[in-house]
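>>> got a predicted structure plus its sequence, pasted below:
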Amino acid sequence: MAPTASPEQAAEPRQLEGLDPLRELVISLMEAARREVLLFSTDLQPQLYNQAPFLEALRRFAVNNRRARIRILVEDLERIVKLPHRLLELANQLPSFFEVRRVAEEDAGHEQCYLLVDRRGYLLLPSKDSRSGEACAHCPRQGRLLGAEFMELWDRAAPDPNLRRLVL
């Protein structure tokens, strides 16, 4: 009997429960990244994205791929500014790979947060504090939909002076 595919290997969306599986998944997605990482998060969810293994995988993605592109959209700057976030420190160290913008005022209030890799692999959380979410390593259709949504938000977003001080 063949082993059951893990959520990271699945070609269909799967539900993940618990912080540890979510952390493992974001690392797995980063290790599979080849071109682009899109992160939409209200507050950069420190429980997932301020963790050393994720940050190291993101660093490797950037430095091992000169065409790597990492775009980050944030909303809740107050929380980010109050708590130092190593993801922003990494963006400061590798500014040619990172772009960080604040969501436009008219787009504020999104509940969902997501990490999208190469517009095919993703983790979709119903809210910033969720400890469960939908994940897929190879779902190009859903990846394209999330990517299109992200780019619409990105086009209306702008660099924020508070982020600029943190990132640049």
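Arrived safely. Keep in mind it's a predicted model, so treat the numbers as computed, not measured.
>>> CA atoms for contacts and neighbours, from now on please.
Noted.
>>> now the strands for this protein?
With DSSP state E as the criterion, the chain has strands at 14-17, 36-41, 69-74, 98-102, 113-117, 121-125, 132-136.
>>> make CSV from the ones you listed and add distance to S28 and mean neighbour count to it.
Below are these laid out as CSV (distance: least, CA to CA, whole Å; neighbours: other CA atoms under 10 Å):
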stretch, distance to S28, mean neighbour count
strand 14-17, 14, 16
strand 36-41, 13, 23
strand 69-74, 16, 21
strand 98-102, 20, 21
strand 113-117, 10, 25
strand 121-125, 10, 26
strand 132-136, 11, 23
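>>> between the ones you listed, which gets nearest to V81?
strand 69-74 (11.6 Å; CA to CA).
>>> now do that closest one against strand 36-41, angle only.
10 degrees (axes from the mean of the first three to the mean of the last three CA atoms, to 10 degrees).
>>> how much does strand 69-74 deviate in direction from strand 98-102?
Here strand 69-74 points in a direction 20 degrees away from that of strand 98-102 (the same axes, to 10 degrees).
>>> helices or strands up against strand 69-74?
Contacts defined by 3 or more CA pairs under 8 Å, 6 or more residues apart in numbering; DSSP states H and E place strand 69-74 against strand 36-41, strand 98-102.
>>> count of neighbours near P140?
When counting by other CA atoms under 10 Å, one arrives at 17 neighbours for P140.
>>> which residue is the nearest non-sequential neighbour of it?
Nearest non-adjacent residue to P140, counting by CA to CA, 6 or more residues apart in numbering: R120, 4.2 Å away.
>>> how much space separates the one you found from R35?
Distance, R120 to R35, by CA to CA, to the nearest Å: 11 Å.
>>> okay, pairing it with this:
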Amino acid sequence: MEASIMYTTSAQPLMEHPERYLLGRTDGDITLETPDQLCLAVQRMAEQGRRSLWVTSRHLDPAIFDTPAVVEPISRLARSSRHADIRILIQDSDPLRGTTHRLIALAQRLSSRIQVRRMSEKDRRSVAEAFLVADRQGLIHQPQALRYQAVVNFHAPRRCKLMGEQFITYWDASEPDPHLRRLHL
């Protein structure tokens, strides 16, 4: 992983013309500062993803992941192909208990298409970042998972390879979260 990521451009163009940012084509880091900007970046990645969407998140922040703008394209991706690979790693599922979260509800309905797991105890203690990798081309990286400051790049295959390898390491050590399973009565 790179020691530091250079934040080069503001999110204003992304907010004004999101259609100009194409997964696998539009290169250049964009700085994100607000929940709305982060939500739009996740939405654009999910809308354009064709094969995979790998997410690590502290607790699936409702301002980002419990919105129709994000959940609907993830649902379309999951239903688009039986080969779609949607994996979500959560560090802390406690805030999700006893709530109705759209993405968790979708994952429960489409459990064969969307996998949700909890990071290992060791990783939960040591990982401070959150990130999303779409089709191994697009990347959203939050160096501090509890802050909205992030960088997005729609064409960063080398960084996606590194982050994807990190994701797989976390995933292999993760476990199903019994609190997020759907109860069948």
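That came in fine, so what should we check first? No experiment lies behind these values; they were computed from the predicted model shown.
>>> out of R120 and R35 of the first structure, which sits in the more crowded spot?
R120 (21 against 16).
>>> the more buried one matches what in the second structure?
The equivalent of R120 of the first structure in the second structure is Q137 (alignment by TM-score structural alignment).
>>> follow-up on the earlier one: check contacts around the residue nearest to P140 of the first structure.
By CA atoms under 8 Å, 6 or more residues apart in numbering, the contact list for R120 of the first structure reads C136, A137, H138, C139, P140, R141, Q142, G143, R144.
>>> sort out for me which of those residues are in helices.
Among the contacts of R120 of the first structure, DSSP state H puts P140, R141, Q142, G143, R144 in helices.
>>> and the residues you listed, which is closest to A57 of the first structure?
A57 of the first structure has its nearest neighbour among these in G143, at 20.4 Å by CA to CA.
>>> so who does that closest one touch?
Residues in contact with G143 of the first structure (CA under 8 Å, 6+ apart) are L116, D118, R119, R120, G121, Y122.
>>> and those as CSV, adding distance to E56 of the first structure?
What follows is the contacts of G143 of the first structure, written out as CSV (distance: CA to CA, whole Å):
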residue, distance to E56 of the first structure
L116, 17
D118, 18
R119, 21
R120, 21
G121, 19
Y122, 18
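>>> tell me which of the residues you listed you also see in the second structure.
On the basis of both residues aligned by TM-score structural alignment, their matches' CA atoms under 8 Å, what survives of those in the second structure is L116, R119, R120, G121, Y122.
>>> show me where the second structure has helices.
According to DSSP H, the helices that the second structure contains are 12-16, 35-48, 62-65, 68-80, 102-109, 121-126, 157-173.
>>> which one of the ones you listed lies nearest to L89 of the second structure?
Proximity to L89 of the second structure, assessed across these by CA to CA, is greatest for helix 157-173 (7.1 Å).
>>> that closest one maps to which residues in the first structure?
Per the alignment by TM-score structural alignment, helix 157-173 of the second structure matches residues 140-156 in the first structure.
>>> could you do stretch 83-93 of the second structure as well?
Aligned using TM-score structural alignment, stretch 83-93 of the second structure spans residues 67-77 in the first structure.
>>> with adjacent residues omitted, what lies nearest to whatever residue of the first structure lines up with E47 of the second structure?
Using TM-score structural alignment, the partner of E47 of the second structure in the first structure is E31. Once flanking residues are discounted, E31 of the first structure sits nearest to A57: 6.0 Å by CA to CA, 6+ apart.
>>> check contacts around the closest residue to A134 of the second structure other than its chain neighbours.
The shortest distance from A134 of the second structure to any non-neighbouring residue, by CA to CA, 6+ apart, is to L53 (4.6 Å). Taking CA under 8 Å, 6+ apart, we find L53 of the second structure in contact with A46, D85, I86, R87, L132, V133, A134, D135.
>>> distance-wise, check L53 of the second structure relative to R87 of the second structure.
L53 of the second structure is 6 Å from R87 of the second structure, where distance means CA to CA.
>>> now do the shared contacts for those two.
Here L53 of the second structure and R87 have no joint contacts, going by CA under 8 Å, 6+ apart.
>>> need the counterpart of L32 of the second structure in the first structure.
Mapped onto the first structure by TM-score structural alignment, L32 of the second structure lines up with L16.
>>> didn't that match look like it was pressed against S130?
No. The pair L16 of the first structure / S130 is not scored as a contact, 10.6 Å apart, by CA atoms under 8 Å.
>>> quick one: F131 of the second structure from P95 of the second structure, how far?
Note on F131 of the second structure: its distance to P95 of the second structure, by CA to CA, is 19 Å.
>>> residues contacting F98 of the first structure?
So F98 of the first structure contacts R69, I70, R71, I72, A91 (CA under 8 Å, 6+ apart).
>>> kindly recompute the last result at 6 Å.
Taking CA atoms under 6 Å, 6 or more residues apart in numbering as the criterion, F98 of the first structure is in contact with I70, R71, A91.
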